[in-house]
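Undergrad: got a predicted structure plus its sequence, pasted below:
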Amino acid sequence: MSVLDVAAAACLLAGALLALSAGVGLVRFHNTFNRMHAGTKPQVLGVLLVLLAMWLHRPGWATAGPLLLVAISQVITVPVAAYMIGRAAYSRESSDDDTELPSAD
């Protein structure tokens, strides 16, 4: 196993853990603004780490092009979507109570 394979595995594992933490945060947090933060920050970094792992697994320009395109689109679109969700929640004057998920009890 080469050093690149170990680095790719570490990036893949870290990215998967960040994506998992984003999903857990979406379920555990109680209002829109906290969920918005949980769904954007670790998710983008997780996707970028998975893309880096993919490139480390098969380094080269043929692989780097599409992965770079996906990375740039993630970095641009996720913050814009979070901003629009935040604006909608703020203009609606949402409180902690009206944005809660139904309980599983």
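TA: The structure has been received and is ready for your questions. Numbering: from 1, shown residues only.
Undergrad: going forward, measure contacts and count neighbours with C-alpha atoms only.
TA: Fine.
Undergrad: so which strand or helix has the residue nearest the centre of the chain?
TA: Taking Cα atoms, centre = their mean, the centroid of the chain lies closest to Q43, which sits 1.1 Å from it. Assigning secondary structure by DSSP states H and E places Q43 in helix 32-57.
Undergrad: I'd like the next helix or strand past that helix.
TA: Following helix 32-57 toward the C-terminus (DSSP H and E): helix 61-91.
Undergrad: take the one below as the second:
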Amino acid sequence: MTALDAAAAGCLLLGSALALSAGIGLMRFRTTLDRMHAGTKPQVLGVLLVLLAMWLHRPTWGYAGPLLLIGVSQVITVSVAAYMVARAAYTRQSSGDDTELPSPEDRSAD
């Protein structure tokens, strides 16, 4: 195993752990803004680490272009989506609606 393969494996494991933590955060947090934070921050970093692992596995310029395009698209689209969710949650909260969602334990009691 070369040093690049070891670095790729480390990035892949760390990226998948961050993506898993984002999924767990989406299930555990109760408010919209908390869920939004859990779904954006670790998820984007996790995807970027997985893309880096893919490039470290085959470090050529042919792979770098599409992977860079995917990474930039992730950063831009997640930022815009988070802004729109936060704006909708703020509007809903200021109009008197409740933005707190039931927890998985509360949903299973129904």
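TA: Here it is on my side, so go on. Note that the structure is predicted; figures quoted are calculated from it, not measured.
Undergrad: residues contacting the residue nearest to the centre of the first structure?
TA: By Cα atoms under 8 Å, 6 or more residues apart in numbering, the contact list for Q43 of the first structure reads 18-19, 22.
Undergrad: repeat that with 6 Å
TA: 19, 22 (Cα atoms under 6 Å, 6 or more residues apart in numbering).
Undergrad: what's the counterpart of it in the second structure?
TA: Mapped onto the second structure by TM-score structural alignment, Q43 of the first structure lines up with Q43.
Undergrad: how near is the residue nearest to the centre of the first structure to A89 of the first structure?
TA: 21 Å (Cα to Cα, to the nearest Å).
Undergrad: and what of A71 of the first structure?
TA: The value you get for A71 of the first structure to A89 of the first structure, if Cα to Cα is used, is 27 Å.
Undergrad: those two - which one has more neighbours?
TA: The neighbour comparison of A71 of the first structure against A89 (other Cα atoms under 10 Å) goes to A71, with 19 against 16.
Undergrad: name the nearest residue to that one, sequence neighbours excluded.
TA: L48 (6.2 Å; Cα to Cα, 6 or more residues apart in numbering).
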